[in-house]
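Asker: generate coordinates for the sequence data below:
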Amino acid sequence: MYNDEHNLYHYTYRKDGTEHTAEAPTAGPAVYREPWEAKPERKKKSRAGLKIAALALSCALLGGAAGAGVMWGVSRGGDEVNVQMSTRTPVKVNKVSVDGQKLLSDAENYAANVNSAVSINSSAASTNIFGQVVESASSGSGFIISQDGYIVTNHHVINGATSVKVTLYSGETYDATVIGGDEDYDIAVLKINATGLQSVVLGDSDSLNVGDHVLAVGNPLGELTFSMSGGMVSSVNRAINVDGTPFNMIQTDASINPGNSGGPLFNEYGEVVGIVSAKYSSYSSESVEGLGFAIPINDVWAMIEDIMTNGYVTNKPYLGATVGTMNAAMAQQTNLTEGVYVYSVEPGGAAEKAGLQVGDVITAIDGRTIASLEDLTAAKKGYAAGDTTAVTVFRGGEDIELQLTFGTLPDNQDNQHDATTSATQDQTGGYPGDLFDYFFGSRPGSGTAA
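Answerer: This is a model prediction of the structure:
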């Protein structure tokens, strides 16, 4: 039954339904105790063994808790928890000027330079084979090089873009104009309509040593804007191949991800020593980490200035020939396994003036071995139009050294591409015209003029 006036939820299990008639105890005043107050002692049996075991267990727990920074105190009446709070005063990061003389902490480096870094978002529209307009978007990073709004980034960040927007650390967004760029060196210059901007301070990338500390600031994944990562210089003058184009790079283990491309790489003095350009996330079937790359600023600064003035690199060295890496058929004719084949030479061009002929194999430039077209392209990056160098070619079973003065890229050539490219076979499997004529007689073909 549920009719007990003292306990509405008391139920009787008696078959006859009667209730227990004992009087309910008289309620006394409620006694409140704080959790830490001792409870009334009760008489207990002596359990010395259990007390000793409990004491040993408590000591073990105290030791572990102390290692974790938390102290547990045991009193007679209960447990007490005390969390240790640090009283250290946070260090205030002062914004310092980059003068190339003072070593900066990572926090100071970031504070001094974050306003010079930018986030870049570009979009492009193209027509697919069905005649449909397809829009694409990409993100990257960059850095301000002048107070009136000139910005440096990678060429691949804005390549083919119909719209480019630049966002500053302050949150302001500007439409950007692409002044120009160069695909071979993966550099581009943008311009926004702004004044009074904070520009970076350029450093000397040639002074970097393996083990130097460097920092990258950028826009990883296109969303984590103005993030900074740090690491060391793993290698200098690292030759790598990116999509068939050779680059001389600074290798670093700083975390670099898609979206970081075009951002600045700072040394410990807060100076820009590189342009973040690529990251190898995999090699063959193996996953790798800690491989980031940046273009040395010394290698491209003259070209950046050239782009700012002329819209493209005007002093790129021009060979004036169609060349390509040796293949098996060519190797049989020359008994050479490596080198760069001369397919054709332009009348009046630098190659013809130097004495290069169809069928020559370029094996060295200024003593530097040339085993492939990539080697030749990388070697050319060390020269400008008008520079003279010694070119070693294999002809008629012997090595010949020629003096070649690089020419200037013709106006009708695409300034975004290095004109020295490998010659291609036509659809019937034939070689370019001049090469086929050299070996087999006249036959029409195709090739790329350099």
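
Asker: please make it C-alpha for all contacts and neighbour counts, starting now.
Answerer: Fine.

Asker: sec struct for residue 393, please.
Answerer: strand (DSSP: H, G, I helix; E, B strand; the rest coil).

Asker: and it, how far from residue 243?
Answerer: Separation of residue 393 from residue 243 (C-alpha to C-alpha, to the nearest Å): 27 Å.

Asker: between those two, which is the more surrounded one?
Answerer: Taking neighbours as other C-alpha atoms under 10 Å, residue 393 and residue 243 compare with residue 393 leading, 25 against 6.

Asker: and this one, please, so the two structures can be compared:
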Amino acid sequence: MAAETRSLELRSKTTRGDDHVEEDEEGREPKKMKTTLATEQDGDGDGDEELEISSPLREPYVPDGVKDRRANQHIFAACKLAKAKFSEKRDRVNKLLPTCQYFERPLVSVPDAGRKAVLPAARSLIRLSSSVGRQPLTRSAGLWIDWDEGSGTGIVLTSAHLIRAKKPLPKDYWMLKDRHLYHPGAQVTVHLHDDTTAEGRLLYHQEHYDVAFFKVAVDRRVQLTSFADTVNMGQKALRLGREENLNLRITHGKVKLDEAELGEGHHHNMYFYPNEKYEDEETEERQRMWRGKGVYIPRCDDDGEPVIDFDGKVVGMINCSESGSFVPSSILNNCMYLWRNFGCIPRPHLGLQCEALKFLDPIHAEYIWRKLNIDDGLVVKEVSIGSHAEKVGIRVGDIIECIDGERISTTIELENKLLGICMGTFDRGNDINAKVDVFVRVFHTANHVWRTKQLTVNLSDRREVVEGGQRVLFYAMASMFDFPVSTWHCFGLSLLSYH
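Answerer: A predicted model of the protein is given here:
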């Protein structure tokens, strides 16, 4: 009977399509079969080398003739043990073979055009992580934008949030909006496609647009990112990211601009809204895996992730993973041009925060047209304390029509115009410390008159935070005199204004 059991353990059937190793009955090294490359690939120049081919992996089974479990308990027990060893080895080997990896969800629930766009774009997408003093800081996605064959180095564009402190600095009476500390000396690890890592060396970061450039040593050519010239509101798009195991993550959605002006200091952003059906399917899948494994598998959304169009070109880079806000490609292209040519990304600080009239609520926009006969331009939302704009009489509620003679309809157009002013200033031989004159055509709503104002402003590559004077003064008074929050509405203000 022992011989019969031993014989049964060695019986197996070939698993279709599996070309794996087989462990013999004593647990020794798997047997190998040798073949010559010349017999399979003629003309590749490697005909004299021998290739070791693993023997097929075969799954143990109980013969059909053995049906009585009670009478053959030892046989079924031996088969169970053999199957456990088989499963363990199959899983171990499958981890080494990309072609045998199993994915529970389809690649992406989009038309074939989306699949064709994703695969080339993903080749330039990598993952980065940072730490300060051996303490993990954060992670982000990154995009290859340059590669030098001679030095074997590449340049990665990512979000400056990779080196930003998690919590904002404490606020005071005069600085109500969030400000963060950045760590230029943070240790940055670049996770490459072949599961190796490299050190990322910070070359430059800019806080206003949340961009950073890192230099990375790579011993092979990398796929460079292709950027679109423009992105349109309502455009269908795909958001790409990488999980912790570097597997690709794809989200189908649409570009919107209806809340882009509401961001604190980031009124130049656009927003990526996921397709609700896709999101519901993913949520159900994660909940099912949670119930099955008892472990919740969270999304691994990161800043720096690209938003691409259906041609595979990047139309924006995520700078707030929670809200889905992203810097549009037109601004990214100008940022990269300035950094490559001048080593920095400055912009004139006008001391104004604006909102596009065309993206206001239709009822509000129609009311403005009916009262003022204006249907295009930027509505001034805040004027910074002590700014030249405040001194020349620009006030909240005024409407800006032109900058240096060019009509401006959106805050993205405004930012690109400001970056263009910097390019012209540098081309004329000036540096980042220069002052520039900016001519603003503005409608004063209180007086119902058009005027052209000359603003003399500084260039800076620091983040511009516009702090409105009335709000700051009231907040300081309310804090000093301990005004109850319940009375703030009497002054046209709310607690939400200060958080």
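
Asker: mean shift between the longest strand anywhere in the first structure and the second structure?
Answerer: Counting by DSSP state E, the longest strand found in the first structure is strand 227-242. Its aligned residues in the second structure lie a mean 3.3 Å from strand 227-242 of the first structure after superposition (mean C-alpha distance after the TM-score superposition for the first structure).

Asker: so what touches that strand?
Answerer: The contact list for strand 227-242 of the first structure (C-alpha atoms under 8 Å, 6 or more residues apart in numbering) reads 110, 208-220, 246-256, 374.

Asker: try 7 Å
Answerer: 209-219, 246-255 (C-alpha atoms under 7 Å, 6 or more residues apart in numbering).

Asker: run the chain-centre distance for it.
Answerer: 9 Å (C-alpha atoms, centre = their mean, to the nearest Å).

Asker: elements contacting the next helix or strand after that strand?
Answerer: From strand 227-242 of the first structure onward toward the C-terminus, using DSSP states H and E, the following helix or strand is strand 245-252. Counting by 3 or more C-alpha pairs under 7 Å, 6 or more residues apart in numbering; DSSP states H and E, the packing neighbours recorded for strand 245-252 of the first structure are strand 227-242, strand 292-296, helix 373-380.

Asker: next, format the ones you listed as CSV and append mean neighbour count.
Answerer: Output for these, formatted as CSV (neighbours: other C-alpha atoms under 10 Å):
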stretch, mean neighbour count
strand 227-242, 17
strand 292-296, 27
helix 373-380, 21
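
Asker: tabulate these (TSV), appending distance to residue 63 of the first structure.
Answerer: Converted to TSV, these look like this (distance: least, C-alpha to C-alpha, whole Å):
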stretch	distance to residue 63 of the first structure
strand 227-242	36
strand 292-296	44
helix 373-380	62
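
Asker: right, so of these, which gets closest to residue 52 of the first structure?
Answerer: Closest to residue 52 of the first structure of those, according to C-alpha to C-alpha: strand 227-242, at 52.8 Å.

Asker: can you pull out the strands in the stretch 1-150 of the second structure?
Answerer: Here the stretch 1-150 of the second structure has its strands, by DSSP state E, counting those that start in this stretch, at 12-14, 32-36, 50-54, 58-60, 125-132, 135-148.
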